[in-house]
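In: After the sequence you'll find the predicted model.
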Amino acid sequence: MALARLVSKAVSACRVQYLYSSSHQCQLRSLASMPGLFKSGSYVNGEFVTSCSGKTFKVYNPANGNEIGEVSDMNVEDTKLAIEAAHKAFPEWSRKTGKERGAYLRKWFELMMENAAEMGDLLTSENGKPLAEARGEVMYAASFMEFFAEEAKRVYGETIPASPANKRAVVMKQPVGVAGLIIPWNFPPAMLARKAAPALAVGCTVVVKTPEDTPYTPMAMAELADRAGIPKGVVNVISCSRKNVADIGSLFCSDPRVSTISLTGSTEVGRILMKDCAPQIKKLSLELGGLAPLILFDSANLKKAIPDIKGCKFRNAGQACISAQNFLIQEGIYDEAVEAISVMVKSIKQGDPTDPTTNVGPLINKRGIDKVHRLVEDAKARGANALIGGSKATDIGELYYQPTLLTDVTEDMAIFKEEVFGPVMSVIKFKTEEDALRLANASERGLASYFYTSDLAQCYRVMEGIQSGMVGCNETVITGAELPFGGYKQSGIGREGGKYGLEEFLETKLGVISLV
């Protein structure tokens, strides 16, 4: 109990760091010195293996361009072996009780907590987020293992009173089978845990495809799963280069041994998976792109809102699907709010993510920074004002973009319609609540939304009127292991987290018994 309380307190504290931290004192450890966590092979059927072809691909540190190492470049044939291992392990794993499966997850959680500092260092090296953020994310990821270790015992069915007196009806919940999990580069440990933990809890086995930019942290998690004693074949984690991504995704869709797919990625990739899964009518859970508005009404408490905005916008250099992008400010407080936001943006320190004073690190790769540059240049060409920033920070490094505040943004600009995925704030002035809701709902996406008001009635009206799966009223910290995560419209299908996350990996079966 004492350990649980200590860990719970640590997770809560680090969840704040995960969102934003600039004061945590950290030093980066040598990757070579990590206790067995730095893995170059993929994890298949309980062993770290090289690709059948012997091919590898290089992984680079986005902060400085240095090569971190080479990892196995798995292809379709390698992935088939992983799927077969998961398929063979499924019957025995699914027959275990929820309590038994929960014990494995609990051990995995404890190992992640014990190795959080080392894993955070690894994440910073391959992703570029500041050390405190990275270490906080690992503990946030571990919280999903802890939560679903407990929920494994709470997968309930029910008895339904049947109309005929001689019948009894029973509803059972059963695991769907092998789950193909596709995780993103921006939060690899968190997304692996948020998908794998509920899948394992209910009795599914998993094959995880790691992101090509950040494969090392997921492999470290595979190593810890192995140390936790999770049986061979239950957890499989494969790495591949960009050239093999589409083929492996297509295999997940076409292989009948894979019963469900869970993706966190772009809306465009989600469409491809839906199309490829159609022939088999395969179960899908999609957490896709966002375009989150953040509304400041005239009654907003700016002393609360401005620090919240700092974390919500600039965490991971703005590379988060729930990062606020379009900032809608009511005309009555517009000048005051823009001035306060300007002071905040100017206070951000950008630089080496291993420096404990750094708030914002690099973007993940050249494609990422080119997209941010394109959207900002388009906005400026159409009349937006770069009040702060607005350019690449080439004096720091090739993949750095200045924390940017754009005003006079209009609806015809690409940056209003496309997810920027960078440290850029787009500001729009509005007059009425109706105007704010129209602007907030103008996107075809609806993952997260935020707004600030001191009017309780307005809080309920806007919370109900915004078309997004998650809404924060006077709050931007809206995720947690116990909470459902997912979007409306083209931001996805299904939910992750909480009891709702279990349903994505369960089938509902009806049993009717005749008594005569």
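Out: Noted; the coordinates are in hand. Residues are numbered from 1 along each chain as shown.

In: hey, let's count contacts and neighbours off CA atoms from now on
Out: Fine.

In: Can you get me the start-to-end distance on stretch 388-401?
Out: End-to-end distance for stretch 388-401: 12 Å, by Cα to Cα, to the nearest Å.

In: mind listing what's buried in that stretch?
Out: 388-393, 396-401 (16 or more other Cα atoms under 10 Å).

In: Please apply the same query to stretch 261-272.
Out: Neighbour counts over stretch 261-272 (16+ other Cα under 10 Å) mark 261-267, 269-270 as buried.

In: this is the comparison structure:
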Amino acid sequence: MAFLVWLAGVVEAFAASLGCSGLQLLLVLSGCWLLWRCFNLKQVFGDVLSGHGGSAKVTVPAQGFETSRGTSESSESSEGGKARKFDYEKEWKTWPKESIPCWDPATLEFLGEVPACSEEGMKEKVRKARLAQQSWKTSSFAKRRYVLRTIQRFILENMDTICTVACRDSGKTVLDAMVGELTVTLEKLRWTIASGETYLRPEYRDSGLMNLHKTSRVEWEPVGVVGAIVPWNYPFHNVFNPMIAAVFSGNAIVIKVSEFAAWSSLYLGRALRLCLEASGAPPDLVQLAPGFAEAGKALVEDCDKLIFVGSVAVGRKVMESASRAEILTPVILELGGKDPFVVCEDATVDEALVQLVVRGAFQNMGQNCAGPERFIVYDKVYDTFCQKVADLVRKLRQGPPLGPEGPSVDCGACVHPPSLLNYQRLVDDAVQKGAKVLSGGKRNSDLGAQFFEPTVLCDVTEEMLIAQEETFGPILSIFRVPFEGRKADAEALRLANACRFALSSCAHGDETRAEYLCRHFEAGMASVNDVEGTTYLSQSLPFGGFKDSGFGRFAGPEGLRGLCHERSIVQNRATFLKPSIPPAIAYPASGQGEAHVVCGPSAPQILWIARFLGGIRLPPSSRTRILLGCKASILKISQVPFPFLQEQIVVKQTYHIPRYFTKVTHITLATSVSFWFKQTKERDARSQPVPLSIYLYVLVVLLLVAHDLRLSIDKQKVYSILRSVNVDFA
């Protein structure tokens, strides 16, 4: 208290010298501290002083990528001046494998063709990336932040073009592109720039009592060349997501882009190369390679670590290829999900909840890795929920996102033509088995192209295919929970967990109840009273699941460290400390030595001084407890570095033996005993020699100590134990 009074006086005196009150001074200092913490000014000043403050400006020429929302100049036209339509059914299978045809899913307008990366081409890209990484792995964190800030600035200054490119390549709406492509990418950049270094700096850890004179730390070493095989649902974010983590952790990266998102890779690849050049990083550090399965297989076998995002079937093939590589390739698999969205009986089914449901189900036309597909609704609110959700879905407007009515379009097209057939198969199977279609349920014939109507199914049950297979499309399936109370919670959890996927989940209702459900979902991520996607907006959290949803994580500290090798390092705290082997365990074994015994249930607590000074404590034998009825610890006092401390430990510390040892009231902490033992010459051939077993060491010493102290123990029992392992003693 006196110190606080003195400190207050000092603050008041200093404030008076500045012409203000002590309270005003504290408020100013608190504000400065908040600014320092919130805006990470220490990092900002450090980057400026190192010459890597701010960011570089990058201008990427469109080169045929239309910046306005009209017809692309790069598309081929027919003789009549109309844009050529691409016929997937007729042209895809017969198209030459040297190139990839590209078209707009919302209009079927042919956008051109992109060279397909061959197996040899992929190996060459990996080779260039490996050369670039040699210099990049030693770059400072300030330099890496400068590169990411340059990319961040490019995105902010070119959002309209990026959204247009993503919409033309995937058929999604501009709003879906802003939310799913740009927002999460910018948040990942912000978090990595602000916090990435914290999790990649050497981490010091407890050295333990045996290594008290040493420091122990973990260092994170870049793996080298990261390979990424990404899908077509988010053409922009799927490229930038692994790239940000790989570049900041000191790696190079080669990204195999899906053949159904190849068109946008031309623009993105050129933009990334210019960003790297403008910020002084090796331009070959990031390589984009659109291609088919052969290119992906070559990448798996040549890279140092692989990130794969896709289906379970292809994920299994990736693991097979990784196991056949010359050096095993570690993989991170994100294989999709069948996320549950539970609505409890105490949830308020209002406009806010219905909006969450519809946005979660139809964001990006349901083509999301982490997105609700199974809506598990309690019986009490089931009918109201179905009615309100169906009413809103019927109002959704569908059409080409870059057409004249683009700003008012709610739902765009689907990217993958074969998926449209799969959607219809799942809906037809559910209807045949008793489900009801409340909205949609078929392809949108009025629009043509690759449109499937936003669909709502109710009365879905477990035996339907749509209850188990990943939909990855615009179908909202509603399950009924026909119970109340705790029984309803148990049934909801059973339904939610009765699935081979375990990626994300959410529950809505009373806060305590919703949290309880989220903690018991079999899922890698969960959101309480919100939609699943909110977990991905927190880029400090790891993203991933288990079961058939894959393994490994990206995003958060785990995502950064997952692209590094862990190196454990132990080092002396001072240079004059030299390692040595204690005489008791030095080669050749002498067969004898000096030991000190402490008996009693509190012996481990008493020995902390000896451990602190570097003594060795051997674990007690279980048979010791049988013989003496208490714990025993062995301390090698000769290991204590200073002789006078040995004497203090032995003489000054005392310990009381338990009451049932009636003949002795107390002994010193350590009783010195000299002993030796030898192996019996006549050994049973079937028995295994135990020349220096720790538990025999304990038994022999305890026997001799007990003899010296005249303790009442069964010596014959001790002898029989020793003879059972063929050890003689004197």
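Out: Thanks, I have the structure now. Just so we're clear, the structure is a prediction, and the values are computed from it rather than from any experiment.

In: if we can go back for a sec, and which of the buried residues of stretch 388-401 of the first structure is nearest Ala442 of the first structure?
Out: Nearest to Ala442 of the first structure among these is Gly390, at 24.7 Å by Cα to Cα.

In: got the contact list for the closest one?
Out: The contact partners of Gly390 of the first structure, by Cα atoms under 8 Å, 6 or more residues apart in numbering, come to 376-377, 401-406.

In: One more pass at 6 Å, please.
Out: Each residue near Gly390 of the first structure by Cα atoms under 6 Å, 6 or more residues apart in numbering is listed here: Thr404.

In: Aligned to it, what sits in the second structure?
Out: With TM-score structural alignment as the criterion, the equivalent of Gly390 of the first structure in the second structure is Gly441.

In: where's that match relative to Gly366 of the second structure, distance?
Out: Taken as Cα to Cα, the span from Gly441 of the second structure to Gly366 of the second structure is 14 Å.

In: Also Phe644 of the second structure?
Out: Taking Cα to Cα as the measure, Phe644 of the second structure falls 75 Å from Gly366 of the second structure.

In: what about the two, which has more around it?
Out: Gly366 (25 against 9; other Cα atoms under 10 Å).

In: Per the alignment, that one pairs with which residue of the first structure?
Out: Per TM-score structural alignment, Gly366 of the second structure is aligned with Gly318.

In: returning to what we had before: which of the buried residues of stretch 388-401 of the first structure fall in strands?
Out: Among these, DSSP state E puts Ile388 in strands.

In: which of the buried residues of stretch 388-401 of the first structure lies closest to Glu223 of the first structure?
Out: Nearest to Glu223 of the first structure among these, with distances taken as Cα to Cα, is Leu399, at 30.4 Å.

In: what's near enough to touch that closest one?
Out: Contact analysis of Leu399 of the first structure by Cα under 6 Å, 6+ apart lists 362-363.

In: Name all residues that make contact with the residue most central in space within the second structure.
Out: By Cα atoms, centre = their mean, the second structure has its centre lying nearest to Arg553, at 2.9 Å. If a contact means Cα under 6 Å, 6+ apart, then Arg553 of the second structure has 542-544, 559 as its contacts.

In: do the same with Leu483 of the first structure
Out: Residues counted as contacts of Leu483 of the first structure (Cα under 6 Å, 6+ apart) are 497-498.

In: hmm, try it at 10 Å
Out: By Cα atoms under 10 Å, 6 or more residues apart in numbering, Leu483 of the first structure lies in contact with 470, 495-501.
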